[in-house]
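> Below: sequence and its predicted model.
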Amino acid sequence: MIRFIDLFAGIGGMRLGLEQACQQLGLESKCVLSSEIDRKAKETYALNFNEVPQGDIRQVSEIPKFDFMLAGFPCQPFSHAGKQKGFGDTRGTLFFEIERILEQCQPKGFLLENVRGLTTHDRGRTFQTILHSLEKLGYKTNYLLLNSSNFSLAQNRVRIYIIGLLHQYPILTIQSDRGAIDSHSFKQHIVQPSLFDESLSVIKVKDILETQVSENYYVSRNFEQQLLKAVGYKIEKLYGVRLIDFRGGNSIHSWDLGLKGKCTQDERDFMNALISNRRLKAFGKHQDGKSLTLDQIQTFFNHDHLYDLVQSLIEKGYLKEHNGKFNPICGNMSFEIFKILDPDSISITLTSSDASRIGVIHQDRIRRITPRECARLQGFPETFAIHHEDHAAYKQLGNAVSVPVVKAIIKDLFDNENNRAILMESNKFSKFDYLAS
């Protein structure tokens, strides 16, 4: 039996992946401790696993003996103490709690998950600190950068997974694969995934949409009409569009929708040209927020009535002038959604703050993606109970770990005879039956 603990558990995505992998391999598994600090996440966890996780791991007084650790730990800035040796210090971070438990309990292995930026945070110092700390504790590690879209999920989500075994390098057949960089690239290079399981299929956004949803998820009729008018009432032109005021490309802006006042086509063309060209190196080295003079603007937008266009846009609140230089007013516009997904591609990465504002076009109407659809993007089964409050559900699912990715890693790890020999050593648990805080 694999006895495991589930730290920073969220709603239990890592636990679910491990349990599914063990079930498929015919291995018994038992969670002997779960820990999560968020109250509403604990409510969802309890709905699905019939246990309420303990709170802050720093306050947990006893940890039962266990073989394997799961931890989707938060990434916090690390101190530079001890940097003369090339490494920082983990004290004051939640990763220190992982170290503490590994040092005192000496389980056979672990799986840690984090954002891809962990590898580059503080010029790579944070990641090297983590690997060095694990090595000092006697753990040999391997790590993978994996995209959820390669695991039959319609989501572009790259995360780092750190796998460790006590005194032995983990043997894995899965290799790092960051997948397509965006939904456009995904459509251009759709292939049958072949990381490790030829049975995996390509899943697209249209495959995860619910048939019937509440009217509450649809955008307002007024906003829908503004969007449709901006694309000439050709709804398919909204596929993959981002609603944003400080980026060009496949985007719709407040001036396209007339949110502060209706704009002429010339005014829209001017604003689009301005945001596309104001980052050019010819106008300065800084990447954003360049204010330009009329003479500079005329180098890429030469119009007979440029001054009149500029004055009109200032009056409407789309443009500002300071000391003879002009810049778009790019505040946070109250767009009801900020991205409309392409049904024939994959979703952008779900996040806790923005999952509720991702849009889809379904049955010729525009709406927000539902919590159940978010759960499908993360690979949670249909039987998984979602929190009854939408706000909490979106936050939890945006923070969650993609279940099939964890399942694949655990299955690959446990399926290897050498790895399993370490993990399944009979009756050899940690140095202490219980860890005293």
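The structure has been received and is ready for your questions. Numbering: from 1, shown residues only.
> going forward, measure contacts between C-alpha atoms and count neighbours the same way
Noted.
> if I read this right, residue 76 contacts residue 90, doesn't it?
No - the criterion here is CA atoms under 8 Å, and residue 76 misses it with residue 90 at 9.3 Å.
> also this one, for the comparison:
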Amino acid sequence: MDWNNFTFIDLFAGIGGIRLGFESVGGKCVFSSEFDEDACKTYEANFTEHPAGDITKIPAWSIPDFDILLGGFPCQAFSIIGKKEGFANETCGTLFFDIERILKTKRPKAFMLENVRNLVAHDGGKTFKVIKSHLEALGYHVYAQVLNALDYGVPQNRERIIIVGFINDVKFTFPKPVAVSERKSLSDILETNVDEKYYVRDKIRISRLERLKDKDYPKPYISHENMSGSVTPHPYSSALRAGASANYILVNDERRPTERELLRIQGFPESFKIVVPYGKIKKQTGNSVAVPMIKAVAEQMVKSLKAYYATGEIYNGHTTKITGFEAADNPDIISA
């Protein structure tokens, strides 16, 4: 198996942030699926393919064979999980079920799933335990950890749980944070000549500045307004949110980030095409992933797979270990 050239599928693809991360380490996408048509427009403009639609209506057998399944599955409520009788029915009615049925049918060598940090705590931890146990019941060795985009080079405080699995007993550790000197600052990503249309009305600007916790905070900063109305400045953006108000985050309490700045906050390349209006890019970046963080995970997965297959032999379609490959213990890995 040549892990310099592998195939993957991109489920719940959004605008392709996860795809970019895995393409950067040699992956080739052989199938994509996305429900939102506006996101599909952006995806098609950048990858020259229109994703298939609703994954719940796509038979698993019709998907091309692939090596790695990727999916930033939606943060839908999992209230149905654990309330149905019988282990086999626990995930019915959730979009995780579609990941499960595809894994069961296609048996890829690995997967990577992404979700909100709160998945770990949902329903007292029961939801995550059910998901992990279902993945393990399919025969996968599962690793999970909450990672922050800030640690991987983008100026955004965005915590997400990453769940990685391998059909063989591959030893895996999550990527270490990059050196502070290698991380982009707001000065690196903010534009200098910005159109007046991005600037907020004087009334909003004055109100924000009056409520700013540290009125002498050095520029540039991005502030966000929390539920209580407090305005807090930071040398980075808070997590981009798809459904937040237009003025949820402001640059120096003066203006909204531009479309390009929103993409930069998520680590998208400068070449990424913008083909939809501001409100839709705001939603799409809020629903997307921090590309450099995904790339770091992809690099670790490929490194681990290369090490495993370099010390194994194929027997009746399965890999049998000849010598062990031991990775350093990672105390932060979540266990059910």
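Cool, got the structure. Not measured: the values here are computed from a predicted model.
> quick revisit: pick out whichever of residue 76 and residue 90 of structure 1 has more residues nearby.
Taking other CA atoms under 10 Å, residue 76 of structure 1 and residue 90 do not tie; residue 90 has more neighbours (21 against 14).
> Which residue, other than its chain neighbours, is closest to the more buried one?
Using CA to CA, 6 or more residues apart in numbering and skipping the chain neighbours, the partner closest in space to residue 90 of structure 1 is residue 96 (5.4 Å).
> Tell me how far that neighbour lies from residue 120 of structure 1.
Between residue 96 of structure 1 and residue 120 of structure 1 the distance, using CA to CA, to the nearest Å, works out to 19 Å.
> neighbour count winner among these two?
residue 96 (16 against 12).
> quick one: what's aligned to that one in structure 2?
Residue 96 of structure 1 maps onto residue 97 of structure 2 when the alignment is built from TM-score structural alignment.
> right, and that match touches residue 88 too?
No - taking CA under 8 Å as the definition, residue 97 of structure 2 is not a contact partner of residue 88, at 10.3 Å.
> what residues are shared contacts of those two?
Residues touching both residue 97 of structure 2 and residue 88 (CA atoms under 8 Å, 6 or more residues apart in numbering): none.
> before we move on, the earlier item: name the helix or strand for the residue nearest to residue 90 of structure 1, please.
Secondary structure from DSSP states H and E places residue 96 of structure 1 in helix 95-105.
> Show the subsequent helix or strand relative to that helix.
strand 109-115.
> quick one: contacts of that next one?
Here strand 109-115 of structure 1 makes contact (CA under 8 Å, 6+ apart) with 67-75, 139, 158-166, 401, 423.
> what sits up against the longest helix along structure 2?
In structure 2, taking DSSP state H as the definition, the longest helix is helix 291-310. Here helix 291-310 of structure 2 makes contact (CA under 8 Å, 6+ apart) with 1, 3-4, 17-18, 20-22, 24-25, 148-149, 151-154, 170-175, 266-268, 319, 321, 325.
> on that earlier part again, help me confirm that the residue nearest to residue 90 of structure 1 comes into contact with residue 79.
No - assessed by CA under 8 Å, residue 96 of structure 1 is found out of contact with residue 79, at 11.7 Å.
> any common contacting residues for the two?
Taking CA under 8 Å, 6+ apart as the contact rule, the neighbours common to residue 96 of structure 1 and residue 79 are residue 90.
> how about residue 347 of structure 1, what's its partner in structure 2?
Match for residue 347 of structure 1 (TM-score structural alignment): residue 237.
> need the contact list for the residue lying closest to its match once chain neighbours are set aside.
Distances taken as CA to CA, 6+ apart put residue 156 closest to residue 237 of structure 2, at 4.5 Å, once the chain neighbours are dropped. If you count contacts by CA under 8 Å, 6+ apart, residue 156 of structure 2 has them with 149, 150, 236, 237, 238, 239, 240, 265, 266.
> what about residue 156 of structure 2, distance to residue 179 of structure 2?
Going from residue 156 of structure 2 to residue 179 of structure 2 by CA to CA gives 16 Å.
> Over to residue 30 of structure 2?
Per CA to CA, residue 30 of structure 2 is found 34 Å from residue 179 of structure 2.
> same question, residue 82 of structure 2
In this view, residue 82 of structure 2 and residue 179 of structure 2 are 41 Å apart by CA to CA.
> who's more crowded, the two?
Using other CA under 10 Å as the criterion, residue 82 of structure 2 and residue 179 rank with residue 82 on top: 17 against 10.
> aligned partner of the more buried one in structure 1?
Checking TM-score structural alignment: residue 82 of structure 2 goes with residue 80.
> In contact with that match, which residues?
The contact partners of residue 80 of structure 1, taken as CA under 8 Å, 6+ apart, are 87, 88, 89.
> Thanks a lot, see you next time.
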